[in-house]
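> can't give you the sequence, but here's the structure:
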């Protein structure tokens, strides 16, 4: 099975359609030795492509998203792929309560929003506060208490929202954190629409036309 392949998936309106960031995360997940009996949490599951990939390896997978269209999309895609995935709708705090996992995989919203305004309708899948770290920081803070010993967090986000800050936050929390795979991709429609503001904030250089994506890996000792 190719772990970096993006299969045809159902994506209801408002659900993030898997792109290069998802592909990077799939490759990283494929290297983690997920096997039958491993426990995996797909946090912010979207279409559920990551959850299905883990379930194909025999893992016991829980997928969580706060969006009903994402929950339905994940359930449909697991059913279409004939894989068992426990899918729940809920906030991250609820999803992480009193649970322990071997792998926590997350592709959170990470696009900076002018003025830090709340996500607009249809933009919940990518808008993440004025610095893009609204959800990243919450995941960093929560990961140590939900990973088993030897458990791993895999999270992707843009270089625009500070991979070094993520590494520092995870390290301070006691995890062994590193930056792994990277990919430069053309600026998408959302970033292009905010390019002037991003340049004023110093997040994009004047001539920059690409965005670097980074996989963060953090292991519980």
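Cool, got the structure. Worth saying up front: this structure is predicted, and the values here are computed from it rather than measured.
> switch to C-alpha atoms for all contacts and neighbour counts from now on
OK.
> which ones are touching the residue nearest to the spatial centre of the chain?
The centroid of the chain falls nearest to residue 107 when counting by C-alpha atoms, centre = their mean (1.0 Å). Contacts for residue 107 (C-alpha atoms under 8 Å, 6 or more residues apart in numbering) come out as 21, 22, 25, 43, 44, 45, 155, 156, 157.
> closest to residue 72 out of those?
residue 45 (10.4 Å; C-alpha to C-alpha).
> for residue 149, what are its contacts?
220, 221.
> so where does it fall, helix or strand?
strand 147-158 (DSSP states H and E).
> what residues sit buried inside that strand?
Neighbour-count burial for strand 147-158 flags 147, 148, 151, 152, 153, 154, 155, 156, 157, 158 (criterion: 16 or more other C-alpha atoms under 10 Å).
> quick check: next helix or strand after it?
Remark: after strand 147-158, the chain's next helix or strand is helix 163-172, criterion DSSP H and E.
> structure B:
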């Protein structure tokens, strides 16, 4: 659907991490920033008991609904800001492919760019999600989050651990810059986020585990 962020290398890497993780079937799954619903649908196909998908974009919600209906998959679809993620509900698996592209501008309040714009260091949304993760996971719950290594994976690991979770990088992949990154290579070079002539980035999937009741 026009205006919806299509699945790319980060979605594929996160999906692979989900499918290879030691996560029993018949679990409650939350997919944050669902976009087209690709991850939510795959989780349902893998046997999840229930899948809740959240996005700030109405176009994404409609796209996820159409894609899930076409496959006979039932999703709970919620539209809204991160603050609208269900309170007092815990999940066994939380999937997150957030906006993380570093930008010289603030995160936009509306428009398609909300799907990727992550603020100056790419962490405007990441930091919020790291703080939220501990309160979303049930006992022995697992969180899987993908983002670029340009956005300080160590900061993600540190924040998750500060929240009482066990955290580690469980997947890595080198990916060529997509259109958005290619458009801002001059700025990325000027602020030292990439080397001169660099046209690739490392993607990482970080796993967070709640190990205590």
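Structure's in. What do you need? Treat the numbers as computed from the prediction; the structure is a model and nothing was measured.
> TM-score for these two?
Taking TM-score structural alignment, normalised by the length of structure 2 as the basis, the two superposed chains have a TM-score of 0.94; 210 aligned residues with a C-alpha RMSD of 1.4 Å.
> circling back to that earlier point, give the aligned equivalent of the residue nearest to the centre of structure 1 in structure 2.
Alignment note: residue 107 of structure 1 maps to residue 97 in structure 2; criterion TM-score structural alignment.
> show where the strand holding residue 149 of structure 1 falls in structure 2, residue numbers please.
Under TM-score structural alignment, the match for strand 147-158 of structure 1 is residues 137-148.
> how much does that stretch stray from structure 1?
In the superposition against structure 1, stretch 137-148 of structure 2 averages 0.6 Å from its aligned positions (mean C-alpha distance after the TM-score superposition for structure 1).
> which of the three states applies to residue 64 of structure 1?
Per DSSP: H, G, I helix; E, B strand; the rest coil, the local secondary structure of residue 64 of structure 1 is strand.
> looking for the alignment partner of it in structure 2.
By TM-score structural alignment, residue 64 of structure 1 lines up with residue 54.
> mind listing the strands for structure 1?
39-43, 60-65, 85-89, 101-106, 147-158, 176-186, 210-219 (DSSP state E).
> for stretch 38-48 of structure 1, measure first residue to last.
17 Å (C-alpha to C-alpha, to the nearest Å).
> residues of it that come out buried?
Quick answer for stretch 38-48 of structure 1 (16+ other C-alpha under 10 Å): 38, 39, 40, 41, 42, 43, 44, 45, 46, 47, 48.
> tell me how far the alignment partner in structure 2 of the fifth one lies from residue 162 of structure 2.
Just to be clear, that refers to residue 42 of structure 1. Aligned by TM-score structural alignment, residue 42 of structure 1 pairs with residue 31 of structure 2. From residue 31 of structure 2 across to residue 162 of structure 2, the span is 23 Å (C-alpha to C-alpha).
> before we move on, what about residue 155 of structure 2?
10 Å.
> how about residue 24 of structure 2?
From residue 24 of structure 2 across to residue 162 of structure 2, the span is 26 Å (C-alpha to C-alpha).
> neighbour count: these two, which is higher?
More neighbours surround residue 162 than the other of residue 24 of structure 2 and residue 162, with 14 against 11 (other C-alpha atoms under 10 Å).
> show me what the more buried one lines up with in structure 1.
In structure 1, the residue matched to residue 162 of structure 2 (TM-score structural alignment) is residue 172.
> show me what contacts its match?
With C-alpha under 8 Å, 6+ apart, residue 172 of structure 1 has no contacts at all.
> cool, and residue 211 of structure 2?
139, 140, 141, 165, 166 are the contacts of residue 211 of structure 2 under C-alpha under 8 Å, 6+ apart.
> one more: residue 88 of structure 1?
By C-alpha under 8 Å, 6+ apart, residue 88 of structure 1 lies in contact with 62, 63, 64, 65, 71.
> structure 2: which residue goes with that one?
Aligned partner of residue 88 of structure 1 by TM-score structural alignment: residue 78.
> quick one: contacts for the residue nearest to residue 72 of structure 1 when sequence neighbours are not counted?
Excluding its sequence neighbours, the residue lying closest to residue 72 of structure 1 (C-alpha to C-alpha, 6 or more residues apart in numbering) is residue 12, at 8.0 Å. Residue 12 of structure 1 makes contact with 69, 70, 72, 73, according to C-alpha under 8 Å, 6+ apart.
> if any of these are buried, put those into a PyMOL selection.
Applying 16+ other C-alpha under 10 Å to the contacts of residue 12 of structure 1, the buried members can be selected in PyMOL as follows:
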select buried, resi 69+70+72+73
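> ok, of the contacts of residue 12 of structure 1, which one's closest to residue 131 of structure 1?
If you rank the contacts of residue 12 of structure 1 by distance to residue 131 of structure 1 using C-alpha to C-alpha, residue 70 comes first, at 24.3 Å.
> return the distance of the residue lying closest to that closest one once chain neighbours are set aside relative to residue 180 of structure 1.
Closest residue to residue 70 of structure 1 apart from its sequence neighbours, by C-alpha to C-alpha, 6+ apart: residue 46 at 4.7 Å. Noted for residue 46 of structure 1: a distance of 23 Å to residue 180 of structure 1, by C-alpha to C-alpha.
> repeat that for residue 42 of structure 1.
19 Å.
> now residue 148 of structure 1
21 Å.
> contact partners for residue 175 of structure 1?
144, 218, 219, 220, 221.
> kindly recompute the last result at 10 Å.
140, 143-144, 147, 150-153, 167-169, 217-221 (C-alpha atoms under 10 Å, 6 or more residues apart in numbering).
> likewise for residue 122 of structure 2?
98-104, 107, 116, 147-148, 150-152.
> aligned to it, what sits in structure 1?
In structure 1, residue 122 of structure 2 lands on residue 132 (TM-score structural alignment).
> how much space separates its match from residue 101 of structure 1?
For residue 132 of structure 1 relative to residue 101 of structure 1 (C-alpha to C-alpha), the value is 26 Å.
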